[in-house]
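Trainee: need coordinates for the following:
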Amino acid sequence: MEPTSNAPVSAGEPGTAFLFTGLGSQYEGMGEALFAAEPVFRDTLERCHDALAPDLSPGILDVLYGSHEDRGRVHDILYSCPTTLALQCALARLWASWGVAPGQVLGHSVGEYAAAVTAGVFRMEDGLRMLSKLGQLLEALPFDGRMLAVKATESRVAETLSEGHPGVSVAAVNAPGTVVLVGGATAIDGIGTEFEKVGIRVIPLEVSQATHSPSIAPILAEYRETVRSVRFHPPRIPYISALTGTAMHKEICEPEYWLRHVSEPIQFVAAMRTLLARQPPGFVEIGPGSTLLRMGQQCAVNGKIGAAPWVPSITPEADDCETIAASRATLSGPALGPPPAPSTPLDRLVRHRVAELAGLQAESIHPARPLAGFGMDSLTALDFISTVEHDTDVRLPVHLLNDRLTIDDVTAYVGVRLAPDRRVQLLGEVAARRATDSDPARRPVDPASATLVSLREPGTGPPLYFVPAGDGDLFAFRDLVPRLAAEHPVYGLRPPSARALGRIRDVSMESLISRYVDEIRNAQPAGPYHVLGYSVGGIYAVEVARRLAQDGDVVDFLAILDSPVHIPGWVASLCAVLYGACNMLRLKSFARRADIRWLRRRLYGIADEGLRTHATVARKHEVLPYSGHIVHFRSRRSWIRALDSLAVGKSWTRVARGGREVHWIEGTHYELFRGDRPDVFADRLNECLRRRVYGAPPC
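Mentor: Model (predicted):
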């Protein structure tokens, strides 16, 4: 059955179109210069290599940039499938780090997997796993056939096939005058000769396997098992299918779609014309070469492609960095040029902090370049926030850290929020008077006032309020939030810093809960409310729910996510000691240079100022019985269980007087919504929300 198009169309001008190349354009050493020069590109490829390291040898980085022998494997189907996907994901993320995010995606053959990853249909690691399995199955599949590109219209080719050519089928319609056929060697030779006799040019294609044809049938059953193990999500941006030639939405979440995708013809002309009808402001080929750009321009009706630029990412003919720089300038306007000298001490300070994180000279940091372009991931972003806050006493909301944020944006945001004494110190007395005496809305604000962070734009359903263990969890929640039911807006309650609270040991639980409740009511004046707390944040979530209920508000949903029921004094003291030691020994700087990802996360975790705040304020706090229902998510391999066993006479069972619903999740305390766990956790959480909030039956 032909799927229908349900893809949502955003209002306003559609975004840049990303075209993801299929197999056949790969070449040895593709992207090597970018790997050396661009941290975002390099980090993505390293993630891909690590994801398949246990099952693919030589690995992705070996095939791309290893020995001469290993590089030659880039053309073997076993390696070309996952390696192409890895390269495309790295290119897509590099473009996005520069502020060129896709408004719609279209992939050709294997390139459709990269398009799906970019659109959020499945995780990059799942795409790698699928294509690695597909490569294994294709390599083991005997094939004595051939592929043939025929320079004729689709109708002309169909007419010839209807005259009787068993064993020959259409594999792709790549352009209005180019159709690719596949079949047994004898049959392909016969139909090729027939076309040549009437003056139609044919081009034999060098292939080791014939995808997009009935010959794939023997591997579909085994491939189906791999595809069914993947968690799919509707695309977050318009997705043009090269299988159907139409825009698609939820239909590509069905495993059968991906089985059809590997065994049925590619309808690139129809898909490209669907994309052209949306009039993107630009086209970027995400892959090695410019094959799709040439084919795509041929698909324009009457040859009218308009004024939108069509640019490659890399090509085998030129240096990678020069090619992508020229394409970026063409797509985005004039190049940024050399960095101007810092205009203010604040500008100089922010540049210096970015340079420290990126390992660059401050003079080379351009203030108009997005921070993500300097390789700033979630860990370094957290460090950037804390250092700028320490220097300026201005809180930087986490949601500001998007792909397009620049140094100019940060200095403008901080500059109008500086307290008078810091304003005079950093900007000078004249500038301080000018900024403070102008628009009242631009006067300095209390740096401790903003603790509510928007993690997802408002939807039509009730908001979800997450209380994290510390500041760093707000970044980790970003992996979870896209997997939650789309109708819920999502907020995080950011723990205030010690500087905002004064002497932290004098801060009461009651005052901190009052701050959180006020923030929630500012966003949502009336209930019903939905509150969730992770780790020590679970204690705060229960107290927030209790305060809301005491004030007469309805709390429809309360969940604690692997939370201890009690924080002993020694745990709070340990958090404070570790935090101080990390700062004194400058372990964050070491963490930035560490190659071991889990070590980096642990170091950032113990140096988290928000975690110190929560642990210190909650020390020895007695959680009293709560009259409502509690949904309790627990990790099977969690140190929290050992901590709870020491809290004699205290348990969540005793707290939850309205009943407790327990859900066990595989993994450790730290894996609940990180790594491979968010899918499992999100499924359980969405099911609980449907039952508790909407009264839906269990799934």
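
Trainee: for the rest of this, base every contact and every neighbour count on C-alpha atoms.
Mentor: OK.

Trainee: Thr244 belongs to a helix?
Mentor: No - according to DSSP: H, G, I helix; E, B strand; the rest coil, Thr244 belongs to no helix; its state is coil.

Trainee: and it, how many neighbours?
Mentor: 20 (other Cα atoms under 10 Å).

Trainee: list the neighbours of stretch 141-155 that are in contact with it.
Mentor: Stretch 141-155 has contacts (Cα atoms under 8 Å, 6 or more residues apart in numbering) with 157, 173, 176-185, 188, 192, 200-210, 219.

Trainee: how far does that stretch stretch from one end to the other?
Mentor: 31 Å (Cα to Cα, to the nearest Å).

Trainee: next up, for comparison:
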Amino acid sequence: MAYDARTTHLLTLSADTSHALDEVARDTAARLARLGGASPAAWCAEAAGGPHSGQRMGVVGRTAGEMADRIGAHLAGEPVREVSVGHADPARRPPVAFLFSGQGAQYAGMGRGLHRTEPVFRAAFDRCAEAARPFTAVPLQDLLDPGAGPAVVHRLAHAALGTFCVNYALAELWRSWGVEPAAVLGFSSGEYAATCWAGVLDPEDAVLLLGTQVTLAERVTDGAMAVVGLGEEAALELLAETGPSVGLAAVISPGEVSLSGRKAELARLVDRLTASGVRTSALPVSSGLHSPLQEPAADELRAVAAGIRTRPPRIPLVSTVTGAGVKGPPAPEHWVRHLSGPVRFLNAVRVLDELGVRAHVEAGPGRALVGLGARCLPGEGRLWLASLGRSTDGTGPMLMALGRLHTAGVPVGWSGVYPGSRSAV
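Mentor: Sure thing, here's the model as predicted:
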């Protein structure tokens, strides 16, 4: 079985009442403890076949003994992040949105474990990486090496296209596990993955457009970007006094934006803000993304976009270019606007909320978007879940997210997670 290659597994337990679930968990922990360091794969595959009652628990671990310890700690009242518990109501299944990361989320080794153990992820990543070869100095599989150096990982073309490959591969893996989004959104270059996943672009065409954009963007070498603790209105008032070489690059949250433009002018502006007590943070980018510096490349990008066939979205696509839903096939001007205009993440994530989305999964290498989303939409009743994490490799973070979704009542295709099990939800 494909899941035999995994080093981490998800065990699902359920019962009709919370008291009965605790009893099931206590009995299961006792039996798992007797297995010690053995793999829990067979147990997890059998449990995945269901049936799954309303009161649910998900436990992630590498060995049977580790799972037993985590169940025991949970029953003792300790917080255990690898254990999720919830009530699943078939009449109130929370809609899911995929949030696709942009460049900047990349890191050496991202997705390495999934590429090794998950055939669906590997096939999707390699498909996109092959399409990206004309735009990269090395195969994008090199980014999966934890020892990859900054020249490989942080070159703009590698960062944007490598992140796209991970985004697309994660979304394909989620789909193979039966998790289908009700809507999608992408931050910055993540917009390409979102439009691809919504059926607007084929993966190869998305890579062609993104590869063209980053190649054009790399021509700018005297740019800079910074995050500042201002709201959009205050930032625009400040920029009106600054001149045309610096612009609004992103509206990140209610009190946070990023600015982008000519390095010298932006540095003076940041110094002024810092001196006045405004929080600022420089970003490691020299291309001045989403700024007026990119406007000279508009005609070349427009020409490439005009030759690509697009389709209307098959599911709701919320664009961070406009901060609104996309109604039809995006025109070439959409990508020109994406090149030099701001990323409207705050507006877009609010649209997801208006659509009724309550579970947000970052389909990308980082967890920045779910953190930002939680700041944009504070309060209870929403799930913010990452698929990968910098400190871990393999399926662990994704299985923890799957456990959270399952215990919240999101349908799961268990025959995709554990082939051979029944596809109970």
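
Trainee: need the TM-score from the superposition.
Mentor: Superposed pair, TM-score by TM-score structural alignment, normalised by the length of structure 2: 0.73. Supporting alignment: 332 aligned residues with a Cα RMSD of 2.5 Å.

Trainee: and the top helix by length along structure 2, which stretch of structure 1?
Mentor: Determined from DSSP state H, the single longest helix within structure 2 is helix 156-176. Aligned by TM-score structural alignment, helix 156-176 of structure 2 corresponds to residues 77-97 of structure 1.

Trainee: give the buried residues for that stretch.
Mentor: Buried residues in stretch 77-97 of structure 1, counted by 16 or more other Cα atoms under 10 Å: 77-97.

Trainee: residues near Glu295 of structure 2, how many?
Mentor: 15.

Trainee: any idea how far Asn347 of structure 2 is from the aligned residue in structure 2 for Tyr239 of structure 1?
Mentor: Under the alignment (TM-score structural alignment), Tyr239 of structure 1 pairs with Leu317 of structure 2. The gap separating Leu317 of structure 2 from Asn347 of structure 2 is 13 Å, by Cα to Cα.

Trainee: how much space separates Ala368 of structure 2 from Ala235 of structure 2?
Mentor: For Ala368 of structure 2, the distance to Ala235 of structure 2 - Cα to Cα - is 22 Å.

Trainee: so between those two, which is more surrounded?
Mentor: Taking other Cα under 10 Å, Ala368 of structure 2 and Ala235 do not tie; Ala235 has more neighbours (20 against 15).

Trainee: the more buried one contacts Leu248, doesn't it?
Mentor: Yes - the pair Ala235 of structure 2 and Leu248 qualifies as a contact (Cα atoms under 8 Å) at a distance of 7.4 Å.

Trainee: joint contacts of the two?
Mentor: Val257.

Trainee: how about the contacts made by Val83 of structure 2?
Mentor: 57-60, 70-71, 74, 400, 403.

Trainee: quick one: which of the residues you listed sit in strands?
Mentor: Counting by DSSP state E, the contacts of Val83 of structure 2 place 57-60 in strands.

Trainee: alignment lookup: Phe143 of structure 1 to structure 2.
Mentor: So, by TM-score structural alignment, Phe143 of structure 1 is matched to Thr221.

Trainee: in a strand, that match, correct?
Mentor: No - going by three-state DSSP, the assignment for Thr221 of structure 2 is coil, not a strand.

Trainee: burial measure for it, as a count.
Mentor: Thr221 of structure 2 has 14 nearby residues by other Cα under 10 Å.

Trainee: thought Ala29 was touching Met67 of structure 2, still the case?
Mentor: Yes - using Cα under 8 Å, Met67 of structure 2 is in contact with Ala29, at 7.3 Å.

Trainee: is it possible to get JSON lines of the ones in strands among the contacts of Val83 of structure 2 that adds neighbour count?
Mentor: Formatted as JSON lines, those follow (neighbours: other Cα atoms under 10 Å):
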{"residue": "Met57", "neighbour count": "27"}
{"residue": "Gly58", "neighbour count": "24"}
{"residue": "Val59", "neighbour count": "27"}
{"residue": "Val60", "neighbour count": "30"}
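
Trainee: Leu317 and Asn347 of structure 2: who's more crowded?
Mentor: Ranked by neighbour count (other Cα under 10 Å), Leu317 of structure 2 and Asn347 place Leu317 first, with 29 against 21.
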